[in-house]
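Visitor: pasting the sequence and the predicted coordinates here, then a few questions.
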Amino acid sequence: MRLFELLLTLSCFVLLIDLLFVTRNAKKTDMALGIGSSILFVVQLAVEGYRWQMLLIYGLTGLFILIILFKHAKKRMAIKIGKPLRYSIASFIVILLALSVCLMVYLPVFHLPKPDGAEKVGTQTFHFTDSSRDEVLTEEQSDKRELMVQIWYPTENRDNNKSEFLFPKDKEMFKKYIQTYSNSLNLPDFVFDYWKYSKTNSYENVEILPSTSPYPVVLLSHGMGTSRFLHASQAENLASHGYIVVTIDHTYSTFATIFPDGSVTDYRTKMKTVDERRKIGKIWTQDVEFVIDQIEKLNSGAIESQFQGKIDLNHMGAMGHSFGGATAFNTTYLDNRIKAGINMDGSLYEVENRDVINKPFMFIRSGVFKAWLEEFKNNTDPDNEVIKQLSDELQIMKNVINHQGNVIYIEGTQHFNFADLQFYSPLIKLTGITGDINGSRGSLIVNQYVLDFFNKHLKGTGGNLIQGPNDRYPEVKFIEPREL
């Protein structure tokens, strides 16, 4: 709960006690409470903003203030309430207050955790069109592949700008954005309206921090059906440690992607078969390769920007979650421009001719990986295509370990502990898509191992955490080749 939300809730409770259980006629006290609550009401709306989870608090506060005014009017009717009715009314109102508090606590206005690097973080968004590729996920034959790309980078923030909101600031754009989510989930639009208050730790369109040498770059792909917004905290953390991070929205594979003209694309991806997975995987891989081309143009000045000469193209990494993690592996394998990569809990969609990888790579798996591994070994069926693919994937992991790479899993995590969804609501944990681990703790661990890996392989520093078990992070378990 935000500060003035909490204060307004407490004042509402105090008004309830005063009206029902203070028997003496204390006009000054009543009026002081009414005025104080009115001020809190106005301040909360003006400073923090309305959100629907507070509707019961708003309504009860307004009702209590009106009762106080009526109670002390010159001409009033004396209304006596017996104890049974008084306690019944109080109990009912307390239940309403508790319901409102639960809505505020379990559907909170969340902010991204602060990055732990030394630098402030800037961000800038680009709209790229690949004129060489037709868009195959729409019915319009003239459509070309369009991507929204957000870049995060170190900054001084000389103008002392305020940190940015996570979602689009423009009201119409934001409305279209949440409508796409609500339509996909068959929920009313207002359910997601409070997302407009969620803030990042980044500053939009500020100047990049001057440096004597260019910054290494990491490309980051989201999971299937999510978006780049769900990996903003990971991007911010890397940027605060001196990286340029490029997050990609893979169009039509997100719940919603909003473009500069106000248009919003929804989810249109089909992946019912292995072949369909490979087809989409190829599109995503081409997306990453195209974005690398644009990064090169930004660095050379072919695309005018502040990033000219600031990007270290010789030290480039790729990472992703779920399907984006599989894309990070595939792109790392195929594109020589990428020097190291990380797959966060993603099953590979392409395993043929991928058995030997000669670059540093790290698989970070969720806490169920070890149990899944044991179950898989006990149910091997060489004639089953899925089992064969999984067997090939394990062989790839074994080869990764043998080529300066790592395979680790984090106890207590589930699939979406590798994205920012765990910060949106405590209710997420009840669905089982995040694990028992505290969300902030899980995020910290992932960020530390991602940073340590890229520090070693892109900067030539660090690498202590990925050497083996560490007492600071007992949740992290390392897989040996003999276990695969």
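Guide: Happy to help now that I have it.
Visitor: make it CA atoms for all contacts and neighbour counts henceforth
Guide: Noted.
Visitor: those strands in the stretch 1-150 of the chain, which residues are they?
Guide: Applying DSSP state E, counting those that start in this stretch to the stretch 1-150 of the chain gives strands spanning 120-134, 144-155.
Visitor: wait, which of those strands is closest to Asn455?
Guide: Closest approach to Asn455 among the strands of the stretch 1-150 of the chain (Cα to Cα): strand 144-155, 15.6 Å.
Visitor: quick check: next helix or strand after the closest one?
Guide: Downstream of strand 144-155, the next assigned helix or strand under DSSP states H and E is helix 171-185.
Visitor: now the terminal residues of stretch 104-119, how far apart.
Guide: 33 Å (Cα to Cα, to the nearest Å).
Visitor: dump the strands of the stretch 1-150 of the chain into JSON lines; add mean neighbour count and distance to Ala340 as well.
Guide: Formatted as JSON lines, the strands of the stretch 1-150 of the chain follow (neighbours: other Cα atoms under 10 Å; distance: least, Cα to Cα, whole Å):
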{"stretch": "strand 120-134", "mean neighbour count": "17", "distance to Ala340": "23"}
{"stretch": "strand 144-155", "mean neighbour count": "22", "distance to Ala340": "19"}
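Visitor: one more to weigh against that first structure:
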Amino acid sequence: MRVGRAVRVLTDENREELLKNTGEKRKIIVSIFYPSDEDIKENQKGFYIDLFTPCEEEFIKKFAGKKNMAGQQVDETYLRSIKTNTFNNIEISKREILYPVVIFSPGLGMDKDCLIYNIEKLVSEGFIVFTLGHIYETDFTILPSGEVLNKIDRIDDFTFEEKEQLIEIRKEDILFLIEELKVLNSKDEMIKGKLDLDKIGIIGHSLGGSAVFNAAKEDIRIKAVVMLDGSLQHFDLVKDIEEGKRMTTPFLNFRRGSIDYNEEMKKTIEFNESRTDGEEFKKRIIGRNKTLIGQIEGQKQLYEYLSDYKSFIKLKHSEHLTFTDWPVIYNQEFENNILSIKEAHVIISEITVRFFKEFLCGMRGSYNEFIDSGRCPLICSINKNGEVVNIKGGAVC
């Protein structure tokens, strides 16, 4: 099965653009990924660079010449050769069925389609995926017209409070898209009549993880949540917990492999001591300390706040960006010289699909039986403190 992709630009007439003083209403750019049975010749390939149509060279400018974790430069020829199974604007499948919907919000600065490995797996398993481009905080956003919108100045140095404003804006973007799904399902010629609006799941990475959590708190139309190494330091649930408020939406908290405070601080110091000094070094260490402590506390609060099904797991040897396409773009074969990126992406995709199949589509046991079986020893169950607990199948990290 081929994956089709269409891009839409939506405008929320009820909100002003807050990140940039344009005087315009808030715009949201969305990629729609859907199944297609269009007959595409075997020699016709999809390429990653096509995700940046009609300004593909912006992708090359962004990554060519950059160095990966092994210190190797990313070659332009390699970037142009990365293959996908996705094709722009091909016809949607003619099957007379409704497709459950998954909405994705990326990490800060990341392109909306930066989990193409996961998106393609979801579509191949019968989902339609909407990815959200949060304009002016993504490194660059390409509109269908060919206009390129760059991120605002100093967003990489945003304070903790400013990032919380971004989370709020993203939450509103998500809620607006959910409302717009009804319009798209009735009027958009590509996907008209194809969306099962009673089955809406949501997935977020990093800052996007905080955004999807906040959206799920407010909108009961969201039936299942997957958070990929979310920014737990922005969770403040103390008051809600004290007031007896809880979330009953099934929730998967999928973390990177290393979540130990001492280990993470050691890595941060080693990474920065050869790159910065003086006040900049101090600033980064203090910032990382605050983030890690916030993540530890945020995980404890989240665990208590979720009162229905919750699964807290981690993927051994993985890092924050393992959950994205960045290791592929940077031509990086392994994480920590141990975990194959290809293997990691297969596992993450399998876990994500199984979770949505069970808790969004009602396929009982699809997720739980897989986790409990211990068939994937790289997956560890963790408790609210991030400590590893035994899996029923006997696999222990």
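Guide: Perfect, I can see it now. Everything numeric here is computed off the predicted structure, so don't read it as measured data.
Visitor: could you dump the strands of the stretch 1-150 of structure 1 into CSV and include distance to Ile428 of structure 1?
Guide: Below are these laid out as CSV (distance: least, Cα to Cα, whole Å):
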stretch, distance to Ile428 of structure 1
strand 120-134, 28
strand 144-155, 26
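Visitor: Lys120 of structure 1 -> structure 2?
Guide: With TM-score structural alignment as the criterion, Lys120 of structure 1 lines up with Arg2 in structure 2.
Visitor: if we ignore the residues flanking it in sequence, what's nearest that match?
Guide: Nearest residue to Arg2 of structure 2, sequence neighbours excluded (Cα to Cα, 6 or more residues apart in numbering): Ser36, at 5.3 Å.
Visitor: any idea what the one you found aligns with in structure 1?
Guide: Ser36 of structure 2 maps onto Thr155 in structure 1, by TM-score structural alignment.
Visitor: tell me the counterpart of Lys223 of structure 2 in structure 1.
Guide: Per TM-score structural alignment, Lys223 of structure 2 is aligned with Lys339.
Visitor: how many other residues sit next to that match?
Guide: By other Cα atoms under 10 Å, the residues close to Lys339 of structure 1 number 21.
Visitor: tell me which residues touch it, please.
Guide: The contact partners of Lys339 of structure 1, by Cα atoms under 8 Å, 6 or more residues apart in numbering, come to Asn314, His315, Met316, Gly317, Thr332, Lys359, Pro360, His457, Leu458.
Visitor: now, which of those residues lie within strands?
Guide: Asn314, His315, Met316, Gly317 (DSSP state E).
Visitor: buried among the residues you listed? Need that as a selection in PyMOL.
Guide: Provided next is the PyMOL selection string for whichever of those are buried by 16 or more other Cα atoms under 10 Å:
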select buried, resi 315+316+317
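Visitor: count the neighbours of Ile342 of structure 1 for me.
Guide: By other Cα under 10 Å, the residues close to Ile342 of structure 1 number 30.
Visitor: gap between whichever strand or helix holds it and the chain center?
Guide: When elements are assigned from DSSP H and E, Ile342 of structure 1 belongs to strand 340-344. Relative to its parent chain, strand 340-344 of structure 1 has a centroid offset of 18 Å by Cα atoms, centre = their mean, to the nearest Å.
Visitor: Asp249 of structure 1 -> structure 2?
Guide: Using TM-score structural alignment, Asp249 of structure 1 pairs with Gly133 in structure 2.
Visitor: with Gln448 of structure 1 instead?
Guide: With TM-score structural alignment defining the correspondence, Gln448 of structure 1 maps onto Glu350 in structure 2.
Visitor: that match sits in which helix or strand?
Guide: Element membership of Glu350 of structure 2, judged by DSSP H and E, is helix 341-359.
Visitor: what sits up against that helix?
Guide: 117-118, 121-122, 125, 201, 223-224, 226, 250, 252, 318, 322-323, 327-328, 332-335, 363-367.
Visitor: try 7 Å this time
Guide: 117-118, 121-122, 224, 250, 327, 333-335, 363-367 (Cα atoms under 7 Å, 6 or more residues apart in numbering).
Visitor: pick out the most distant pair among those residues.
Guide: The two members of those with the most space between them (Cα to Cα) are Glu333 and Arg364, at 34.8 Å.
Visitor: out of those two, which sits in the busier spot?
Guide: Glu333 (16 against 13).
Visitor: thought the more buried one was touching Trp326?
Guide: No. Glu333 of structure 2 is beyond contact range of Trp326, at 11.0 Å (criterion: Cα atoms under 7 Å).
Visitor: count the residues that sit near the alignment partner in structure 2 of Thr273 of structure 1.
Guide: Here Thr273 of structure 1 is matched to Thr159 in structure 2, going by TM-score structural alignment. Neighbour count of Thr159 of structure 2, defined by other Cα under 10 Å: 12.
Visitor: mind listing the helices for the stretch 301-450 of structure 1?
Guide: Under the criterion DSSP state H, counting those that start in this stretch, the stretch 301-450 of structure 1 contains helices at 323-334, 369-378, 385-401, 427-430, 439-454.
Visitor: same thing with the stretch 151-300 of structure 1?
Guide: 171-185, 232-240, 274-300.
Visitor: pick the most buried one from the ones you listed.
Guide: Ranked by mean neighbour count under mean count of other Cα atoms under 10 Å, the helices of the stretch 151-300 of structure 1 are led by helix 232-240, which reaches a mean of 27.
Visitor: how big is the offset of that helix relative to structure 2?
Guide: Compared with structure 2 after the fit, helix 232-240 of structure 1 shows a mean deviation of 0.7 Å (mean Cα distance after the TM-score superposition for structure 1).
Visitor: so that helix versus strand 144-155, what angle?
Guide: Interaxial angle of helix 232-240 of structure 1 relative to strand 144-155 (axes from the mean of the first three to the mean of the last three Cα atoms, to 10 degrees): 50 degrees.
Visitor: structure 2: matching residues for helix 232-240 of structure 1?
Guide: Counting by TM-score structural alignment, helix 232-240 of structure 1 pairs with residues 116-124 of structure 2.
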